[in-house]
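[1] Kindly generate the corresponding structure for this input.
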Amino acid sequence: MRIAHMEKSTPKTAGREWESAVKALLFAALTGIGAVIRIPLSPVPVTMQVFFVLLSGLVLGPFWGMASQIAYLLMGLCGAPFFAAPPHAGPLVLFGPTGGYLWGFVLAAGIAGWASRIGPAGSGFLKIPVRLLPIAACLAGLAAIYICGASWLAAWLALHGKDAALAFELGVKPFILVDLAKASGATAASYLIPKRSFGV
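    Take a look at the predicted model:
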């Protein structure tokens, strides 16, 4: 009986996996398109990518949220002009001064997806009310982007004979308010998009 039940449920499960994979690719493309919408600052431009990164975690969950951002990185690595910093594609960007922010996208999507779903039936983490979980998840994801990006930028600056402390001034401070607005926007958008809990 158990085997028969598993056989009957397999096609449905496979269908869900395909649906999730398609959605992950869609969010990968949206993150790339978000890089085209940018305000050039040095060395880190302002883009719409953070909005889509956080939203991917909220909508897809931790596993597929991270998968969407890995797919995004692979697209840019293979030549799609999906990176905000010039030359907008390839390993020079992924391993350049802003590369830490790109790697941080993967972690941020995973954290946002996990934090928005933790606890029994989505109940609070550290007593956070259920209704506040999405914004708390976005703030945690945003912190991950800043930590990865600023740490990488600080190391890059130090290797090039510059003050590593400039990483905060160049790569975090100018973006805090606008990124908080993106986090709020991702939270609001997540309530409008159907989502399932895919687990870790």
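[2] switch to C-alpha atoms for all contacts and neighbour counts from now on
    Noted.
[3] residues in contact with G65?
    Neighbour list for G65: A24, V53, S56, G57, L58, V59, V106, A109, G110, G113 [criterion: CA atoms under 8 Å, 6 or more residues apart in numbering].
[4] If we use 7 Å, what do you get?
    Contacts for G65 (CA atoms under 7 Å, 6 or more residues apart in numbering) come out as A24, S56, G57, A109, G110, G113.
[5] State the three-state secondary structure for the second one.
    Yep, that's S56 we're talking about. helix (DSSP: H, G, I helix; E, B strand; the rest coil).
[6] Could you also give me the structure for this second sequence? I'd like to compare it with the first:
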Amino acid sequence: MKFSARDIALAGMFAALAAIVAVLGRFGITAIVPFSLQPLVVLLAGGLLGARLGAMSISVYVLMGLIGLPVFEKPPFGGPAYILQPTFGFLIAFIAAAYVIGKLLEGKKSGFGCYFMAMLAGLFIIYAIGLPYFYLIFNFYIGKAMPVMSVIKIAFLPFVGFDLLKAIMSASLAMAVSRRIG
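    Reported below is the predicted structural model:
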């Protein structure tokens, strides 16, 4: 798999953007699952870069954090121990979501509906991976009993409305940029 200099620059730009929005999200956040603009970056990465580069850019971001750079939103902000954080499943899901969005949009970039449906699929993947991981870490690693309904109340309900707005914004932006670039 070869990457051009342009591919590397674009992937690096989205990895940096994911780190920037994570760092900006640190201020004033005390929730278990903080509000973040990272899903917007992930949706845009998949929608603008495609499956391979979108997933690579988010993978680079996650790897930067896992090697110890302080790029994650919650303490400890980086390092391999972050895998045991309840919200790490969302980071794994970001990679898969960017890939799926890019795959869904390959050769089908016709209108807003197509982009929006791809973004919704990405959000579905984020929640389908992130919520069970959250549940498993809380119940089996941290040892605090957290029923499924509590997970939904903490990690889904407060965010789904905002994430739908992010899907609308990212679909609009990705469509507009794709039309401009060609």
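[7] Can you pull the TM-score for these?
    The TM-score (TM-score structural alignment, normalised by the length of structure 2) is 0.87; 175 aligned residues with a CA RMSD of 2.1 Å.
[8] ok, back up a step: so can I have CSV of the contacts of G65 of structure 1 showing distance to L30 of structure 1 and neighbour count?
    Listed next are the contacts of G65 of structure 1 as CSV, based on distance: CA to CA, whole Å; neighbours: other CA atoms under 10 Å:
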residue, distance to L30 of structure 1, neighbour count
A24, 10, 26
S56, 10, 32
G57, 13, 37
A109, 14, 37
G110, 17, 30
G113, 17, 32
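[9] Just the buried positions in stretch 140-157 of structure 2, please.
    V151, I154, A155, F156 (16 or more other CA atoms under 10 Å).
[10] how many other residues sit next to the nearest residue to A84 of structure 1 once chain neighbours are set aside?
    Closest residue to A84 of structure 1 apart from its sequence neighbours, by CA to CA, 6 or more residues apart in numbering: A35 at 4.8 Å. A35 of structure 1 is flanked by 21 other residues according to other CA atoms under 10 Å.
[11] Trace A35 of structure 1 over to structure 2, please.
    Using TM-score structural alignment, the partner of A35 of structure 1 in structure 2 is A22.
[12] And the helices in structure 2?
    Along structure 2, counting by DSSP state H, helices occupy 5-24, 38-66, 88-105, 112-136, 148-155, 157-181.
[13] So for I32 of structure 2, which of those sits nearest?
    Set against I32 of structure 2 and scored by CA to CA, the helices of structure 2 come closest in helix 148-155, at 7.7 Å.
[14] ok so, going back, which one of the buried residues of stretch 140-157 of structure 2 is nearest K74 of structure 2?
    A155 (14.4 Å).
[15] Residue in structure 1 paired with the closest one?
    Match for A155 of structure 2 (TM-score structural alignment): G171.
[16] Now do the same contact list for K23 of structure 1.
    K23 of structure 1 touches nothing, counting by CA under 7 Å, 6+ apart.
[17] Quick check: the aligned residue for it in structure 2?
    When structure 2 is aligned by TM-score structural alignment, K23 of structure 1 is paired with L10.
[18] Tell me the spacing between the residue nearest to A84 of structure 1 and M6 of structure 1.
    According to CA to CA, to the nearest Å, A35 of structure 1 stands 43 Å off from M6 of structure 1.
[19] The equivalent of A67 of structure 1 over in structure 2 - nearest residue in space that isn't next to it in sequence?
    In structure 2, A67 of structure 1 lines up with M56, judged by TM-score structural alignment. Leaving aside its sequence neighbours, M56 of structure 2 sits nearest to A11 (CA to CA, 6+ apart; 6.5 Å).
[20] unless I'm mixing things up, the one you found is touching A55, no?
    No: between A11 of structure 2 and A55 there is no contact under CA atoms under 7 Å: 8.7 Å.
[21] got a list of what the residue minimising distance to the centre of structure 1 touches?
    With distances taken as CA atoms, centre = their mean, V53 lies nearest the centre of structure 1, 3.0 Å away. Listed by CA under 7 Å, 6+ apart, the contact partners of V53 of structure 1 are T31, F105, A109.
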